[in-house]
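1. This is a predicted model, with the sequence first.
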Amino acid sequence: MGIPNDDTVSIERGKKSGDPWVITVNCPDKSGLGLDICRTILDFGLFISKGDVSTDGKWCYVVLWVVPHSSTYAVRWENLKERLVSFCPSCSLSFYYTPPPPSKSSAVYLLKFCCLDRRGLLYDVTHVLCELELNIERVKVTTTPDDRVLDLFFITDNLELLHTKERQGEAYERLRCVLGESCISCELQLADSHHEARKRTSSISPAVAEELFASEYSKKECHMQALSADLTLLKKAAVNVDNSLSPSHTLFQIHCVDHKGLIYDIMRTLKDHDVKISYGRIPEVTKGHRDIDLFLQQKDGKKILDPEREYFICSCLKMEMLHPLRVLIVNRGPDTELLVANPVESSGRGRPRVFHDATLALKKLGICIFSAEIGRYSASDREWEVYRFLLDENCEYQLTTTSARNQIVDRVRRLLMGW
């Protein structure tokens, strides 16, 4: 009565070394399926080189050509397939009459370890957790005066196997390898249901919040974001709308500079505004730019004819092309703090791999992290995930100078954007 899982998702290696892998998803459609697929691909450290999306509202067919962002990241292709299959609705006929059961929240575990501090430690641990498919829900990192680090990671397991001794043993082994002889203790336990693993609200001053979450670029913000070299390219971002080519769909033609997670950002924005894709063509990047054609409908299956709604959706898409991740350096008392923020999906999920990429950027810059936190903040009628890093001033940068801060912001943001 249905299609086997092996036919629902297929992943094929490229014909030649270096060629993209081909991911094909062929299953019943559901709201947000494209977003789930793109989030998972981004979470596995993959870049979408091109793709095609087609659906009639009941069945969808998606083909994506992907390549790893980095040769140092080991992609678990079989695990990727299993994760994608888990998002696909049942192929039985009952799917059309029975809504899927609500998803259960994953158990939250507390990973606690103490070790001697060293440069790049936080990234190395984060990289291992990403490879193990362990999601970082929240983190608390503290450095003591005697150069010891106490790290608290609140994590969930994408494989839902962290309760087993085998899975815990794998995590311990990988962590001990990266921590080495500097490891003093390492513990993993189930977090209390009322514990602070819940998303904590960040306390940010109004002035910093206004600058970090601004809905439009300002001259001051451009300076602080250290993007002057990229502004000419970024200003070319455009969304053209055409209602004349299809009697039942609105065509959105998107032209912008490519960045890591661009397709995810587009899918997230459309999902948050109850807009669905009936057909989409994602060509390869040309001279650093993307030209994407999307035939869209509203949730009720009609074209987007309201000029105000059309303008609002276009504005939101442009903002995601220009400014999907916010990066800022501020003073936090006598200390220097790096802030990284990204919008949270309407489902409550944050953007994948932000903590991983931010810590990698700081490691490459040779800047040690004195403490780190992840929290949530509400601004501009939406929720944001905020990553906060107190920077150790014992580095080659004079953190009190504007030029040094701009260089750090620029390097961090470029790595986050995949430039």
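-> Good, I have the coordinates.
2. From now on I want contacts and neighbour counts done on CA atoms only, so please keep to that.
-> OK.
3. For residue 260, see how far away the closest residue to residue 262 other than its chain neighbours is.
-> Among residues not flanking residue 262 along the chain, residue 321 sits closest, at 7.2 Å (Cα to Cα, 6 or more residues apart in numbering). To residue 260, residue 321 is 11 Å away according to Cα to Cα, to the nearest Å.
4. Repeat that for residue 46.
-> In terms of Cα to Cα, residue 46 sits 9 Å off from residue 260.
5. anything in contact with each of those two?
-> Common contacts of residue 46 and residue 260, defined by Cα atoms under 8 Å, 6 or more residues apart in numbering, are absent altogether.
6. Residue 139 reaches residue 151, doesn't it?
-> Yes: using Cα atoms under 8 Å, residue 139 is in contact with residue 151, at 7.4 Å.
7. another one to put next to it:
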Amino acid sequence: MEWPTYLDEYEKLLMRMSTPRVMIDNAGCSDTTRLMIDSARKHGILLEAVQVLTDLNLSIKKAYICSDGRWFMDVFHVTDLNGNKLTDESVLGYIEKSLETVHYGRSKSIEGLTALELTGTDRIGLLSEVFAVLSNLNCNVVDAKVWTHNGRIASLIYLKDDESGSPIQDSQKLDVMDRMLRNVLKGDNDIRSAKTSVALGVTHTERRLHQMMFADRDYERNPIIKTSDDSPVVSVQNYLEKDYSVVNIQCKDRNKLLFDVVCTFTDMQYVVFHATIDTSEDRASLEFFIRHMDGTPISSEAEKQRVILCLKAAILRRASQGVRLELCASDRRGLLADVMRTFRENGLNVTRAEISTTTGTAQNIFYVTDAIGNPADRKIIESVRQTIGLTNLKVKELPLIYNQNIEQDEPTTGSGGAMLLSLGSMVRRNLYSLGLIKSYS
């Protein structure tokens, strides 16, 4: 590693001592690549390491976290999203370099864009109105993420001026945008909790969404639409002999699950000293030994219940509900507003969205349900696809409740093809997980 020239030798020594040491083992496990990180402990470094792995689209199958005094050792068993070991040397080198720099906690921001944060009450057509306002103000949405949970919505939107291509810095235009969006978000009865703000710096988009939802206290609210029946089971007990609080989580496995849980511990000012994470088929079992930053365990029943509620909320915010639709089309002015308007006119509610634009191409992911959270009618989905374009908008994943074939651009063979489409990438991960059980039994 190259050190900045302004550091003296003593400072370099201290930085070498605190720089994580990363070891990659591809021989010891038949189904996964093992990553070992050894470093001095500092608050948030576990989250930074997990963040690196999830940003690289790695699936964490197992993990062991152990702390000894001021040092810790984290071991992650990972695959790619298709369940394969990591064999590309360039990829392994990039992972090693990324993990070795987590100590410095560099902020992640998108240069040349204006970051807009929105929170409010979720409702049918809300995003259509939001993106219509931005389109009318000649704002080009380059990147955005939208989460909904318990009737609340949080969104982080990256914009630039549609005409100049520059960040939006005109204070008068920003004031008009703020006023119009606040009116949209508050609707008829959400005057107090609707919030809009321009973020000067964003550390990490998905972590920021967790923080926005947490600040909005979504974990205390009741859902206004139907939610998944597969709710996580969370328990908290105190291990008084060692002054730890032990948190156990049993839930459905999915990508970025560990990131969401560790985000919650970090932002609630808890330190994870030991942990074991294990996945089997499509289930995940997580156990954490935690303390407050001052070294004390959870002190009251009320605090235990708050931890349980917050962890459940963090897990369910990203839980995929409804039909997954993927839009790939040439970007143009008003495209996003038109797509959202089509969803609204057909009674579709967007429960989660990931929006990005690369080299003039819009690549967007939407999860949609009907107005009360049930899977949308297949005829409505096909009608929406006809309007937007069959080649532009495709169905990628269906809820398990679907038991009929949905017409696709690519032919399927019998009910088996439809079932594979319904399960999507989760089935592939589960098949590889079965091999994982044999490897570690």
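-> The structure has been received and is ready for your questions. What you see is a predicted model; the values in this text were computed from it and never measured.
8. Let me see the TM-score of these two.
-> With the length set by TM-score structural alignment, normalised by the length of the first structure, the two chains reach a TM-score of 0.52; 288 aligned residues with a Cα RMSD of 5.4 Å.
9. When residue 321 and residue 260 of the first structure are compared, which one has more neighbours?
-> Each of residue 321 of the first structure and residue 260 has its neighbours counted (other Cα atoms under 10 Å); residue 321 has more, 24 against 20.
10. Quick one: map the more buried one onto the second structure.
-> The alignment partner of residue 321 of the first structure in the second structure, by TM-score structural alignment, is residue 315.
11. From residue 233 of the first structure, how far off is the counterpart of residue 282 of the second structure in the first structure?
-> With TM-score structural alignment defining the correspondence, residue 282 of the second structure maps onto residue 288 in the first structure. Look at residue 288 of the first structure and residue 233 of the first structure: by Cα to Cα, they are 9 Å apart.
12. any residues in contact with both of these two?
-> By Cα under 8 Å, 6+ apart, the residues touching both residue 288 of the first structure and residue 233 are residue 257.
13. Could you pull up the residues touching residue 384 of the first structure?
-> 341, 342, 343, 344, 376, 377, 378.
14. any idea what sits nearest the second one, other than its immediate chain neighbours?
-> The reference is to residue 342 of the first structure. Nearest to residue 342 of the first structure is residue 325, by Cα to Cα, 6+ apart, at 5.0 Å.
15. Likewise for the third one?
-> By the measure of Cα to Cα, 6+ apart, the closest residue to residue 343 of the first structure outside its immediate chain neighbours is residue 384, 4.4 Å from it.
16. How about the first one?
-> Distance criterion Cα to Cα, 6+ apart; nearest residue to residue 341 of the first structure, sequence neighbours excluded, is residue 386 at 4.5 Å.
17. Is the one you found part of a helix or strand, or is it coil?
-> strand (DSSP: H, G, I helix; E, B strand; the rest coil).
18. burial count for it?
-> Neighbours around residue 386 of the first structure, by other Cα under 10 Å: 26.
19. cool, residue 27 of the second structure as well?
-> 10.
20. Which residues are in contact with it?
-> Residue 27 of the second structure touches residue 33, counting by Cα under 8 Å, 6+ apart.
21. Which position in the first structure pairs with it?
-> Match for residue 27 of the second structure (TM-score structural alignment): residue 15.
22. so its match sits in a strand?
-> No: under three-state DSSP, residue 15 of the first structure falls outside any strand and is assigned coil.
23. Confirm for me that the residue nearest to residue 342 of the first structure is in contact with residue 355.
-> No: counting by Cα under 8 Å, residue 325 of the first structure does not reach residue 355; the two are 11.9 Å apart.
24. Looking at these two, which has the bigger crowd around it?
-> The residue with more neighbours, out of residue 325 of the first structure and residue 355, is residue 355; 25 against 18, by other Cα under 10 Å.
25. Next, the contact list for that one, please.
-> Residues near residue 355 of the first structure by Cα under 8 Å, 6+ apart: 126, 387.
26. One more: residue 239 of the first structure?
-> Contacts of residue 239 of the first structure by Cα under 8 Å, 6+ apart are 252, 253, 254, 255, 314, 317, 318.
27. Any figure for the gap between the second one and residue 293 of the first structure?
-> Read it as residue 253 of the first structure. 5 Å.
28. These two - which one has more neighbours?
-> Using other Cα under 10 Å, the more surrounded residue of residue 253 of the first structure and residue 293 is residue 293, with 19 against 16.
29. Helices of the first structure, residue ranges please.
-> 5-8, 33-43, 77-87, 121-131, 165-179, 206-212, 219-224, 231-234, 262-272, 307-322, 354-365, 402-417 (DSSP state H).
30. Hey, what's the angle from the fifth one to helix 121-131? Just curious.
-> Going back to what we said before, that points to helix 165-179 of the first structure. Here helix 165-179 of the first structure runs at an angle of 150 degrees relative to helix 121-131 (axes from the mean of the first three to the mean of the last three Cα atoms, to 10 degrees).
31. so where is helix 165-179 of the first structure in the second structure?
-> Using TM-score structural alignment, helix 165-179 of the first structure corresponds to no residues of the second structure.
32. Repeat that for the third one.
-> Under TM-score structural alignment, helix 77-87 of the first structure corresponds to residues 92-102 of the second structure.
33. Quick one: residues contacting residue 141 of the first structure.
-> By Cα under 8 Å, 6+ apart, the neighbours of residue 141 of the first structure are 149, 150, 151, 152, 370, 371, 372, 373.
34. possible to save the residues you listed as JSON lines with distance to residue 415 of the first structure and neighbour count?
-> Converted to JSON lines, the contacts of residue 141 of the first structure look like this (distance: Cα to Cα, whole Å; neighbours: other Cα atoms under 10 Å):
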{"residue": "149", "distance to residue 415 of the first structure": "26", "neighbour count": "23"}
{"residue": "150", "distance to residue 415 of the first structure": "27", "neighbour count": "20"}
{"residue": "151", "distance to residue 415 of the first structure": "24", "neighbour count": "21"}
{"residue": "152", "distance to residue 415 of the first structure": "25", "neighbour count": "20"}
{"residue": "370", "distance to residue 415 of the first structure": "21", "neighbour count": "19"}
{"residue": "371", "distance to residue 415 of the first structure": "21", "neighbour count": "21"}
{"residue": "372", "distance to residue 415 of the first structure": "19", "neighbour count": "22"}
{"residue": "373", "distance to residue 415 of the first structure": "20", "neighbour count": "20"}
